[in-house]
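# need coordinates for the following:
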Amino acid sequence: MAKEKYDIVIVGSGLGGLACAYILGKFAYKVCVLEKHFKTGGNLQTFNRKGCKFDTGMHYVGSLGEGEVLHKFFNYLDLLGKVDARRLDEDAFDVINIAGREYNYAMGYEKFTQSLLRDFPDEEIAILAYADKIRTLGEGSDIFNLREVDLMDTSNMSYYGQSTSDFIASLTENFELRSVLAALNPLYGGGEHTTPLYVHALVNHFFITSAWRLTEGGDQISDALVDSIQGMGGKVFTKAEVVKFHFEGKLMSAVETQNGDLFEAKHFISNMHPSITMDLVPDEKIRKSYKSRLTNLKNTISAFSVYIVLKKNHIPYLNKNYYYYKTNNVWGVDNYDKGDWPQGLMLYFAADKNNPEYAESLTIITYMKYEEVKKWEGTKIECRGEEYLAFKSEKEREVMACVSEVFPDIIDAIDASYTSSPLSFKDYTGTKEGSMYGIVRDCNNPIESYLPSRTKISNLLLTGQSVNLHGITGVLCGALLTCGQLIDINAILQEINSCYPEEYTI
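Sure, this is the predicted structure:
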């Protein structure tokens, strides 16, 4: 049994785990990252089919323009120049099709409001009030703008308890406009009666500020971070599934991997889902009520995806994303019956590198409940049986029938297609029940559904999409909060800001 000792052991190599490792490495901690999969990255992973690269979860990002929050993060994390990104169409980075009518989400608040006013000329007061509130909340958060943080400040907590749908409904009685303003809710697994306003506001703010496609995939980020972590003396191990937490008294002392290796440390950070983390904590080491709460947190819905390699020079490249809703109820897509699925789709195009006017591939995503695939959850990847393959084939047919309603030329342009289910997402990313965005944030129970990075075990911290907020910026800010339990968080923020070149802020 091999034994290694570190300052920090991080379990899981998703963005949160890698960002924590990078930050702590910069502050001279001896860090080790353990990943059960053969690839690092979690939702940053990609895969290749017939020369086309497909993303697992990072389809586009927001606020990557010069002077914006993600650009500052990329500078600090030494990602600038290592991650290829393309700015999406400023006049329509997202196109929303609701029951056959299209609306554009334009980039920048002035363009955003003017675009909506063209479709809703009588709703100026509501549109301007909406944009003002989203911008105020987005720019008002200290951590999401990398400003000095008071960890005891609770001034924004009221927005945790306010529902997105109630806020939008308070602005206008126009149901069509309400639907358009709520149409990006698949980016956070939105629930009409549960999603807090702060989740909606932050996600929409990041994309309205600027929206970008990672042209070479999300694994550019994880690969670069791993190189940097190792360059600072840190260790990153793949095929190293943690199966046991060891304790000395009330503190964790080591983690044990599947092959029996022990990794000792002073502190531990789990980038696993909080429920999976709690499964490794012996009952006698933690209060039953606390463990039960984390174990039973409700998860966001999962997804079924179709990945299409397109025939050369058949489908023009769209430098935008496309959201399609069959009906005008944009909140109801997750509450489907098997006979009326899918109710909505998200479509992401990738440009042909040799002929960028055309698309080389297309990713289509729609909600799917985990219960639909639960019967196969004990099976392994590529070994789930004929019944499962038939299930996926039928679901692909239903998705493509829905796609044909808005893009009738796609079917004849398919060179090859592949699918993934909630089981694929669960097994490749390690998320509970294939959850797209971790735990549900519930405005009706804001305290119960808010998950801090510190646990009831004093040397075990949490990070990842269930802490703070999901998405690239949410997870990076969550990593700051996690590291802020070990280092003065404002010292980290000072480093991020002091190393940012002045020419980007002019």
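# can we go C-alpha only for contacts and neighbour counts from here?
Will do.
# hmm, Val149 is touching Cys477, no?
No - taking CA atoms under 8 Å as the definition, Val149 is not a contact partner of Cys477, at 11.4 Å.
# shared neighbours, those two?
Residues touching both Val149 and Cys477 (CA atoms under 8 Å, 6 or more residues apart in numbering) are Ile143.
# neighbour count winner among these two?
Per other CA atoms under 10 Å, whichever of Val149 and Cys477 has more neighbours is Cys477, with 27 against 16.
# need the contact list for the more buried one.
So Cys477 contacts Ile143, Phe144, Asn468 (CA under 8 Å, 6+ apart).
# what about it, which helix or strand?
Element membership for Cys477 (DSSP states H and E) is helix 471-483.
# name the residues of that helix that come out as buried.
With burial defined by 16 or more other CA atoms under 10 Å, the residues of helix 471-483 counted as buried are 471-483.
# what's the first helix or strand after it?
helix 489-498.
# and that following helix, what does it pack onto?
helix 69-76, helix 471-483 (3 or more CA pairs under 8 Å, 6 or more residues apart in numbering; DSSP states H and E).
# now show me the structure for the sequence below, then we'll compare the two:
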Amino acid sequence: MEQRSEWDAIVVGSGMGGLVCAAYLAAGGRSVLVLEQHDVAGGSSHVFRRRRAYEFDVGVHYLGDCGPDGILPAIFSGLGLDGRVRYRAMDPYGFDRIALPGLTVDVPVGWPAYRGRLVEAVPAEAAGILRFTDVCAAVAAETRALLLAEHAPTPAEVMAGTPATARWGRRTVAELFDHCGLTPRARTLLAAQSPNYGMGPHQATVSQHAAVTDHYLRGAYYPEGGGQVMAASLVEALEAHGGELRTRTRVARIRVADGAVTGVELTGGEVLRAPLVVSNADYSRTVLELVGEEHFGRRLVDRTRRATMALPFATLYVALDKELADRPNANLWWYRDGDIEGAYQRLAEGRIAPVPFLFFSFASLKDPGARNVCPPGHTNFQVMTLCPPDYAFWGVHDGPAAGERYRRNEDYQRRKAELTEAMLSAAEEAIGPFREHIVHLETATPLTHERYTLTTGGTPYGLAQWGGAGNRPDTRTTVEGLHVVGAGTRYGSGITGAAVGGLACAAQILDRRLLPETHRGVRLGDPDLLPERAAGWDPLAVSRGARRRDARGLAGIG
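This next block holds a predicted model:
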């Protein structure tokens, strides 16, 4: 089949933001090509398989706000994907368990219940906790109202409708802690889920913290069949509306002439033309490498060069030949002590021993009986911790995105082995002994994540600081026809943040208020065009794109 070389739009990268944007542009009548350097689409939402028995999610550990009024289901429904992604609710009375020495708090759905649990846990700090959560709830409500507004609000309307955000939105969480007079123990409880956005209280803004907290307090869910189902569904919508996904295709350059994009150049030299390019690549790499700083203003380039990234993760992927007894369907946030700000400070200094905190995600509890997760009677779970942000911690200089070979580097291997052992020891402190039942153990470092997604520093969360506090770029750039999506934009990180950003980008291009439209039930996509899913439908195969769907090398289950 001959490959076409001209398109209305080319999307570089197939993370959640890129796929959502591409699918909506295709449903809106544009010819769209998505280019992905990895073997499968999905970015941080993709999965991998081991031993023909276990499937591990890379980045989808839980989703918030997937009920009847949810934003993420609305985005998928707008493409005609109703029912193609189903969401399993986690325990509404405690979807996150926060464990500090001598104190355990189960986080329930809803702000009132959440406040009640926190006050019950530390009653001496009730006044400060209520003040803190009142501010966060107000900021979150204002932000959501702006996103779902039927018309674009004027600056005056924004100011009038967001008093809490105007006062607190761009200030740090630590400043609000200070204002509320909270102790380190209460601060640790309130910020325990901050690794969900990869920043500590002295770096994260109140708006960021409020949005993520509110997201999960609207209900915590897990996609039935795992995260790859989400990416595969978007690929189906893209292809059904005439778009194309090409995997194993790396873009070397986004071409610009006379201040406007003209297309892209691939690593092999092939040139593909389009008057519109949407980069789902890492924002800093987009500006400084793919496009080139000569095409942007000096202030933007300086800001991008000075930008810092959110912290990256190290992850243990664990399979056991037994079930974990008496565990609720909840994540576990385990803290060694009650000083979260001290833990982040030690990370900033490159100190991680002993491991200060761990996040546990139990996939086999969230999707029970799923044949892709693990065999009956087995357990599939991940253990994660944040890592220092620099390459020097791992004994490397340039990183895998720049082509550095690191996996046989002795310093890297030693550090990885040390961290694996430290995380295993801490994990057994948290949930009890399990090593003798391990049948698969694999460690992914930030360099692993960078190798597959090409994100700066291996973080899934994008920019931490880009100029002033809370600043992040919009999806529209100063280069005509160039847009950006993904975890680095102002719409936030995580699956839903990236999806909202992708939809916002498509809305700018199509000149429509797509999020309010889809939230009230409008469809751009035609469900009758979508393919039927036969028995044995494999989202990993679909996510390779139509041209490579039947290519060799795809891992199976069972």
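# aligned to Gly81 of structure 1, what sits in structure 2?
Superposed on structure 2 with TM-score structural alignment, Gly81 of structure 1 falls opposite Gly83.
# looking at this, its match is in a strand?
No - assessed with DSSP: H, G, I helix; E, B strand; the rest coil, Gly83 of structure 2 is coil; it does not lie in a strand.
# just the helices in the stretch 401-550 of structure 2 please.
410-431, 446-453, 494-510, 514-519, 539-542 (DSSP state H, counting those that start in this stretch).
# how about CSV for the ones you listed, with distance to Glu270 of structure 2 added?
Below are the helices of the stretch 401-550 of structure 2 laid out as CSV (distance: least, CA to CA, whole Å):
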stretch, distance to Glu270 of structure 2
helix 410-431, 35
helix 446-453, 22
helix 494-510, 26
helix 514-519, 34
helix 539-542, 25
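# which one of those lies closest to Arg50 of structure 2?
Proximity to Arg50 of structure 2 (CA to CA) singles out helix 539-542 among those, at 13.4 Å.
# which part of structure 1 matches the closest one?
Alignment note (TM-score structural alignment): helix 539-542 of structure 2 is unmatched in structure 1.
# who wins for proximity to Met199 of structure 2 among the helices of the stretch 401-550 of structure 2?
Among these, helix 494-510 comes nearest to Met199 of structure 2, with 13.1 Å by CA to CA.
# on that earlier part again, count the neighbours of the match of Gly81 of structure 1 for me.
The burial count assigned to Gly83 of structure 2 is 10, neighbours taken as other CA under 10 Å.
# could you do Trp333 of structure 2 as well?
Neighbourhood size, Trp333 of structure 2 [other CA under 10 Å]: 24.
# can you tell me the helix or strand for it?
Going by DSSP H and E, Trp333 of structure 2 is part of strand 331-335.
# tell me the angle that strand makes with helix 410-431.
Strand 331-335 of structure 2 and helix 410-431 meet at an angle of 100 degrees, taking axes from the mean of the first three to the mean of the last three CA atoms, to 10 degrees as the criterion.
# equivalent range in structure 1 for strand 331-335 of structure 2?
Aligning strand 331-335 of structure 2 against structure 1 (TM-score structural alignment) gives residues 321-325.
# with structure 2 superposed, average distance for the matching stretch?
When structure 2 is overlaid, stretch 321-325 of structure 1 sits 0.7 Å from its aligned residues on average, using mean CA distance after the TM-score superposition for structure 1.
# may I see the helices and strands packed on helix 489-498 of structure 1 organised as JSON lines, with distance to Ala350 of structure 1 added?
Output for those, formatted as JSON lines (distance: least, CA to CA, whole Å):
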{"stretch": "helix 69-76", "distance to Ala350 of structure 1": "22"}
{"stretch": "helix 471-483", "distance to Ala350 of structure 1": "20"}
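# before we move on, back to that, Leu251 of structure 1: which of the contacts of Cys477 of structure 1 is nearest?
Asn468 (24.3 Å).
# distance of the residue nearest to that closest one when sequence neighbours are not counted relative to Leu187 of structure 1?
Among residues not flanking Asn468 of structure 1 along the chain, Gly478 sits closest, at 5.2 Å (CA to CA, 6 or more residues apart in numbering). Per CA to CA, to the nearest Å, Gly478 of structure 1 is found 18 Å from Leu187 of structure 1.
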